[in-house]
Structure formats: C-alpha cells, structure tokens
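# sequence first, predicted model second:
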Amino acid sequence: MDAATRQKTVVVGAGPVGSLAALYAAQRGHEVEVYELRNDLRDPLTTPLNFTKSINLALSTRGITALENSGAPTLLDQVVDATIPMRGRMIHGVRPTGELYEEHQQYDAHGRTIFAIDRAGLNGRLLDLLETLPNVTIFYNHKMTGADFRRRKAWFEVQAGPQVKNAPRERLPEVEIDFDFLIGADGAHSSVRHHLMKYVMMDYQQHYVDTLWCEFRIRARATEDVASDDKDAAFRAKFAISPNHLHIWPGKDFMFIAIPSCDGSFTCTLFMPASEFADLEASQDDGMTLPAFFDRHFPGVTELISPADLVDSFRRNPHLPLISIKCSPHHYQASVVIVGDAAHAMVPFYGQGMNAGLEDVRVLFALLDKHAQADSNSPFGDDDMVSAEAHRALALAEYSALRVPDAHAINDLALHNYTEMRASVLSPIYRLRKYLEEQLSVHAPWLGWATKYSRVSFGNERYSEVVRQSEFQGRILLGGLIGAASVPIVTGLVFLLMHRRSLANFGSSVFRHAGYIGAWAANGFKR
C-alpha cells in the first residue's frame, strides 16, 4: 500500500500516550503525523506544560502489556532496563519515644512489583523509535487552533518561540491538514477535547482537589568507597533510603512521598491543602519555618534533604493544583477519539494515570483490529473507504462504551487512594482487611480472591470490574467478621434458652436465700 492509499492517522500530543498511539498506528501501515505543542520533548531545555518535572511515574502491568503489544520487539526490554522495581510502600514515622521507624507494606502477597520510571526517559525511547519509522512524521511547536471533524480537517498554529516582552504579537502562520482518523492525546487541557465538545453532547466534569503539590529532591550519595567490581552494591549505595520502595510520610491531611530514580536520587512530592501552603508561603521570610514544619510532620526528612535545599525547592518550584476530569463519550463518529489525560485526567495517588492512558491505546487498536477484521471477512469484498469508515465508527462506539465506565472508576479509585496513602496505611482496620485478603489469595487461590490494589496494578481486569469485585469481597468480609463476632453472643443466648428452667429455679433459690440472710441481718445475726 503506497502513501496515497494509506489511512492517514493524526496524533495530537507527543507524550508517552500519544507516542505509543502513533507507534500502534504506524505498525498497522498508517501514514502517521504527530503534532506537539512544545519543542522536542527530549531537549532538556523544553519546558513541560506544568513548568516543572512530572511526578515520577509508576509502570505496572497495564502499561507493560500495552508496551508489549506495540509491535516493537525490543521496546519493553529497553523501557524496563531503565526502571527500578518497587516491592511496596515504606511508611516512615516516629514512635512515642522519639525513635524514627520504617515499616514495610508489600504491594502484593505473591511478590510482584511495580516499576519506578522517569517520564522523560520513557518518552525519549518512544520518540527515538518513531523517528526510525518511514511512515511517521513529527511536528513540534504546533498548537491546535481549530478542527472540523465532519470534513476531517484541523488547523495548527506554528509557534515561533517566545515573544519579546512588550512587543506587538505578530500573527503566527497556520497550517491546514486533512486526516482520516485523529487521536487526541494532548493532556488534561486538551484542545482536541475542546473541539470535540462542539460535535457531541459531551457530559463533562472537571474537579480541582483541595490539594496542591510541590516537588523536592533527595540527592544521590557519593559512592567512592564502594568497590567498583560489585555493581549491585555500588548501585544500592547511591540511595540514601531503600530504592525498592515508594516511601511515604503520612499525615492526617497531607503527606510527603519519595520515588527512586536510576541516578540514586529520589523525586519527592509534598501534597497538602492549599491553605497550608498559603500559611507556609507567608512565613518563609526567616527560612526556619519550613524545616521545623517538616520535623514536626515528616520526621527524618531533614536528615535526607538539607534545610537549605528544602527552603530553596519550596520557593523555586511551583505549587501546582491536582485536577480530575471525567467526560463521555470519548469519540465522534469515525473521525476522532481522545485517550489518556485528554479523556480522563486523574490525581496521581493510584499510579495509574500513565498506565490507564497506555491501556487506552491497546484497547483502542484491539477494537479497531477486530472491526477491520470483520470488514476484511465480508462476503461482499467491499474494501473501499466507506466500508472502512463504517467499521471504524463501530469500533470507536464500542471503545467509548467500554472505556468511559472504566475511566470513571479509576478516577474515583485514585481520589479515594489519597485518603488511604496519607491516613489509612496506619489504620488497624485497613491492615486487617489487607492481611485477610492476602492470606485468602495465597492459601485459597481457587477462590479468586485478591486485594483491590493487586487487581488494579498486577492485572488487566477492567477497572469497573475491579470496583465491583472489591465491593463484593468487602461485603463478604464484613459479613464474616460480624458473624464471627456474633458467635459467642448467639452461643450464650442458646445456652440461656436451653437452660431457662434450671436458671429460673436457681434464681428463685438465690432470691429465697437472700431473703433469709436479710432477715437474719435485721435480727442482728442472732439465731
């Protein structure tokens, strides 16, 4: 198939999700064009859209499965080689005696791990791979300004770099493109979604959580004293704390986390209500308030990050909001679909934002393949573009029907997990349920029992089904605990009912003798 007859697929957004979508399309022989608002994302001078480094990502089974099915045989190995396995959470706190402690909580009773990964590194590998493909073209510094999804046209403004301060803004050149199919992967503030709303009756919900986040960093340690021939020891020596955990300093209303990076450092994030940030911002003149705040709420952090670095990061790095977005549907006819944050931006507390977006791509192309196969098997031999469009429309309709409830489910799970991470990890009830579910998973695998976290992170089960199964298991466990607690009470009642006559006679005897004793006492205990 030559370029003139290939399907032209346009991807808006060159982040990890958009890049993977472009790769999937290219592997199917499409003529692919990728349009990115920013400069080349591999350039360290490129400013991210939120003006700071992204929160370090956690790659789990859903994302791994999507990379594995990309059609690029070496991609997954290259990505995993640049990750750090995290076995569980490490909870940090202080005992009443003032002693600092660390408590490990494993993610999975079967020993499975999630993987800490650098967003820029993953993005760079995908872009490097796309550049080797002859049917992919990437356009940087192109801002989507308009779209006609009925006529399948889009318009992009070609960015000319930063404007000179106070200088009149010149009109930037604009290009018009045609496409057969457009995939919007342009993030939470998606231009594709904005234009899609003009063509479908979209239900849309945007919610800002009353929590801001700010980034900090634990520096890597010097390793001069470690023998160079012991690579594992040299690697581990770079880290100030365990590299195989997500570290959490929980608080009632806020928390501090640290995720390892391959260079030995940790990317750290403070999550806290906006009012608390405002109070700290107002009291930073002396440079002493913030370290004292950390010592009070996140004991041990000032031994890992110097007070000067804490203050510098707090002042220099922005204090950014967290947004949760739900919308429905995710497509329009056969021409456009939105994936990743463009369709379901979520808070980062389940580590599923990127994984859900990569899974979107896998599910989308699996459905496109299914309906294309139905087209090729048609007894009428109708392979023209009209037939292809009709089957693509069916695939996109099925995609929205499947992914909308799943996207809503993981958005809600991510919000609820914030409470778990900052508070529930210390709750005896949370620990009891986790323990019981893990024991059932290990010792009675035929029951199909699993924790909610393991279903989300270590499988490809639909998110909406995970919620349904978790709620079912919760009802079973609650019923069992109530039943177990009620056994002594029921046993006692049965005993009383079975022996009520004997107990009645015993009671009468007691009261009769009590009367004798009372009369005797009234008579001065005289015979």
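On my side now, so go ahead. On a predicted model such as this, the values are computed, not experimentally measured, just so you know.
# every contact and neighbour count from this point should use C-alpha atoms.
Fine.
# surely residue 440 meets residue 446?
No: under the criterion of CA atoms under 8 Å, residue 440 makes no contact with residue 446, lying 9.2 Å away.
# if you count what's nearby, which of these two comes out ahead?
A count of neighbours by other CA atoms under 10 Å puts residue 440 above the other of residue 440 and residue 446, at 17 against 9.
# now the strands for the stretch 151-300 of the chain?
153-158, 174-178, 181-184, 203-218, 245-250, 255-260, 266-272 (DSSP state E, counting those that start in this stretch).
# which outside residues touch the first one?
With contacts defined as CA atoms under 8 Å, 6 or more residues apart in numbering, strand 153-158 is touched by 141-148, 172-179.
# mind naming the longest helix for the chain?
With secondary structure taken from DSSP state H, the chain has its longest helix at helix 385-422.
# between that helix and strand 245-250, how big is the angle?
Going by axes from the mean of the first three to the mean of the last three CA atoms, to 10 degrees, helix 385-422 is angled at 60 degrees with respect to strand 245-250.
# put this beside the first:
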Amino acid sequence: MHAIIVGGGLVGSLEACFLAKRGLKVDLFEARQDIRLLEHVKGRSINLALSVRGREALGAVGLEQEVVSGGIRMNARKIHDINGKLSAQAYGTKDQYILSIDRRKLNETLLSAAESNSNVTLHFKHKFIKADLDEGKAVFLNSDGQEVEAHADLIVGCDGAYSALRRHIMRTTRFDYSQEYIPHGYMELSIPPSKDDKFQMDHNFLHIWPRGEFMMIALPNQDKSFTLTLFMPFNIFESIKTNEDLLIFFNKYFKDSIDLIGMKELCDCFLSSKALPLVSIKCWPYHVGKNALLLGDAAHAMVPFYGQGMNCGLEDCLVLDEIFEEFGNDLESILNTYSISRNPDAKAICDLAMYNYVEMRDLVNSRSFLFRKKVDNILHMIMPNSFIPLYTMVSFTRLRYHQIIKKWRFQKKIVDSALYALLLSSFIIPTVFIASNKLKLWNLWGRK
C-alpha cells in the first residue's frame, strides 16, 4: 500500500513514522522548505507542553526518550499576582509533570525519524493545489512552478488549521465545518538568561500572570531563557501605541516582569510585533470514502490554553494506528471507524481548551477555586481510581476527552451537593442548638 501525507509538521512526520512501521510506502509533501536547513524558522514559536498523550504516541514509534531528554520538567503553575507575590499550584502528584519542549527541535526530530525509514520519501517546497480523491490522486506545485502528480491508496491531510486539503474536501463533498476566532490574540516576548547564564526564575514551573481579562505565561527553554506569551483582547493590544503606553500598562499589570525582560527589549519587541489570532475549528467527518483522512489541526484546531493541541494531534496518530491494528488494511473500515470514534473527543478538547483559558486568566486567583482544587486533590488522594481531577484526567491519562467531560460533570455534581449539604448543616445545627438553648432558658425563666 502507498500513502501520501500532505504537510510535514509534527503530526505529518509522526504519521509517516506510524505508516512506515506498518510497511506502507509513504511520500510526504511539505509546502515549506526543510526547516533543518534554516537558521531561523518563521511562524509560531510558542513552546509546547508535552504530556501523557503525546508521550505515548512518541513512545509507540520509539521516540519518547529522545524527545523527553530535551525537555524541561514543569511540576506546577507558579502564579504571579499583581503585587508580585508568588504562589504555586501543583498539577497533580509529585510524579506528575508536563514538559516544556522546543517546537523546532521536536519538528526536526520527527522529520529525521520519518526520513530514517527506507520506505518514506520527503518532498519539500511542494504545495498542494488539488486532488481527485476518488482516484487517489493529489497534485502539487514544486519550487520550479511545475505540477507534480502523485497517486496513492491513502491521502492524509496534516497541513494545519488552514488546511488546503480540507478546503478541497469542503468544496467537493458534504462536510460540516465551523471556526471561531476568539476576541483575544497573542504576542511572544522573551526573558533572556541572567548575566551569569542562569534562569532568572524558577524553571521547573509554568509561570502565569493571571489578570482576569488577559494573562501572560512563561515556559522555560534549554538555553536558560523563557518564552513569554501575552494573551489579551485585540482592542487592548491596539490601544498600546507608544513606549509610554506600554510601560504604563506593564507597570500596572506585569511590573515584576519588566526587569526580567529588560525595558528596552520589551519596548522594541512589543512595538515591532503584531498580535496574532487564535482560532478554534471543528469539522465532520474526518474522512472521505476509503482514500482520504484529516489529522491534527486540519481536523480540530484549538486554542492553546490546555496545552493539548500538540498532544491531541500526536494522539490522533496513535488512535489511528490502534484502529489499523483492529482492521488490518481495510481502509474503508479504518477511516470510517476513526471518524466516528475520534470526532466527539476532538470536539470535547476544543471546548475544554476554551474553558481552561477562563481558569488560567481568572479562576486561579479565586479563593473558591483554590478551595475546590484542594477538595478535589484530597478526594483523589483518598479515592485515586474513583475520583480524578479534571486536569489530571486530561494531561496525565488517556481517558477519552468526551468521557472526561461526563466524569468531570458527575464528580462536580456530587462534590457540589456534598459541600452544599455541609454548608447547610453548619448553619442549621448551630441555629437549632441556639434555639433549643433559648427555649430551655425561657422554660427556666417561666418556672421562676
């Protein structure tokens, strides 16, 4: 069997490894040039947070340890309040952590792993332009402006949130599609290493500056720097036009970060950059007949606030491989089963990613949220297999995303009822006690 993969990013390269492992001949076509040959890569550089789903997918093709060895453990969130006070919120138990991974290095690792298979061929500077999915044909435009035609039993679209293959499918088949741009954009800044080449902040944390309507986060890098990402509404970004505007804003909301970034570097970077949009995309189905399939962001782009975009995309490849194991080379059954099985999970994590933005920018400062988190952790400690906190289920298990939402809602209902009953009893019992004693006193007074 022969497969064509459209897109040579993280998911496309990993899927090439999975298909090659199953003995398929794979041609991977990437519109950009080989990033391994570039000094600087344009586009997003938001650090990636690797957790269990991504690790298991990498482990299935023998790459987990190589990738993990280049990551930095983040054991907890480090919260920076508006006055500069720090507090920590653990993700789970002491053995549960997520990894800060460099996007470019992971891309290069996966490309090299795919290329190491003798039955995989990489084609760079080949832009997808059209396809005949019934015939299993895809046409690309190479760097010389010539059309290159390729034929295969399976065409897999891994070309991201703005997928060209998905656009083609939308024009030629019945296909449900929705996209939502949130009012917030993002901009990347940086905290460099200290003068003595050390981290300027604790590096085993994901640092968060939650400010209600907006927030900033920082993830550590191997070179002792931190990548900062500022998320806030576009209208606020657009209101900051001068160095003075920027410094007034940062002194009010992120004062402790100014010396870390450097005042000049902050002004130069912010005012020379443009806030970028964040989009959530859902579609259905993920396949066409027995010849074409969408994976990763091409099927389900999500906002980055649960750190699951990459993990979910890598897990797509693992789920597909598990279905291959069940159906052999029956592509029609494989693709149909994948669409039906994976769609509710992808939609669920898109929704959870939206929810987690509210949690990260606002709720982490709420006393009721912190109290509830402590209750959840205590219950998980007492009943580790029965009661599992939401974040733990998402990041440290491979429970299906849509089942996680059901379990979370059920657990929340039970705990809310118990807390309400406890609160009610704490009010009623003293009231009854006081009333009872008043009655006794009244009776004694009456006897006198």
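Arrived safely, thanks for sending. Only a predicted model underlies this, so the values are computations on that prediction, with no experimental measurement involved.
# of the contacts of strand 153-158 of the first structure, closest to residue 81 of the first structure?
Using CA to CA, residue 141 comes nearest to residue 81 of the first structure of the contacts of strand 153-158 of the first structure, at 30.7 Å.
# ok, whatever residue of the second structure lines up with that closest one - contacts?
Mapped onto the second structure by TM-score structural alignment, residue 141 of the first structure lines up with residue 125. If you count contacts by CA under 8 Å, 6+ apart, residue 125 of the second structure has them with 29, 30, 31, 32, 33, 141, 142, 143.
# I'd like the distance between the residue in the first structure that residue 151 of the second structure lines up against and residue 151 of the first structure.
Counting by TM-score structural alignment, residue 151 of the second structure lines up with residue 178 in the first structure. According to CA to CA, to the nearest Å, residue 178 of the first structure and residue 151 of the first structure sit 8 Å apart.
# between those two, which has more neighbouring residues?
Remark: of residue 178 of the first structure and residue 151, residue 178 carries more neighbours, 16 against 11, as counted by other CA under 10 Å.
# setting aside sequence neighbours, what's the nearest residue to that one?
residue 153 (4.6 Å; CA to CA, 6 or more residues apart in numbering).
# the one you found -> the second structure?
Aligning on TM-score structural alignment places residue 153 of the first structure opposite residue 137 in the second structure.
# what sits up against the strand or helix carrying residue 17 of the second structure?
Assigned by DSSP states H and E, residue 17 of the second structure belongs to helix 10-21. If you take CA under 8 Å, 6+ apart as the criterion, helix 10-21 of the second structure is touched by 3, 5-6, 25-26, 28, 58, 61, 106-107, 110-111, 113-114, 117, 119-120, 157-159, 295-296, 310, 313-314, 317, 321.
# those in strands, which ones?
Secondary structure from DSSP state E places 3, 5, 6, 25, 26, 28, 120, 157 of the contacts of helix 10-21 of the second structure in strands.
# ok so, going back, which one of the contacts of strand 153-158 of the first structure is nearest residue 267 of the first structure?
Residue 267 of the first structure lies nearest to residue 141 out of these, by CA to CA, at 28.1 Å.
# re earlier: in PyMOL, select just the buried ones from the contacts of residue 125 of the second structure.
A single PyMOL command selects the buried members of the contacts of residue 125 of the second structure (16 or more other CA atoms under 10 Å):
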select buried, resi 29+30+31+141+142
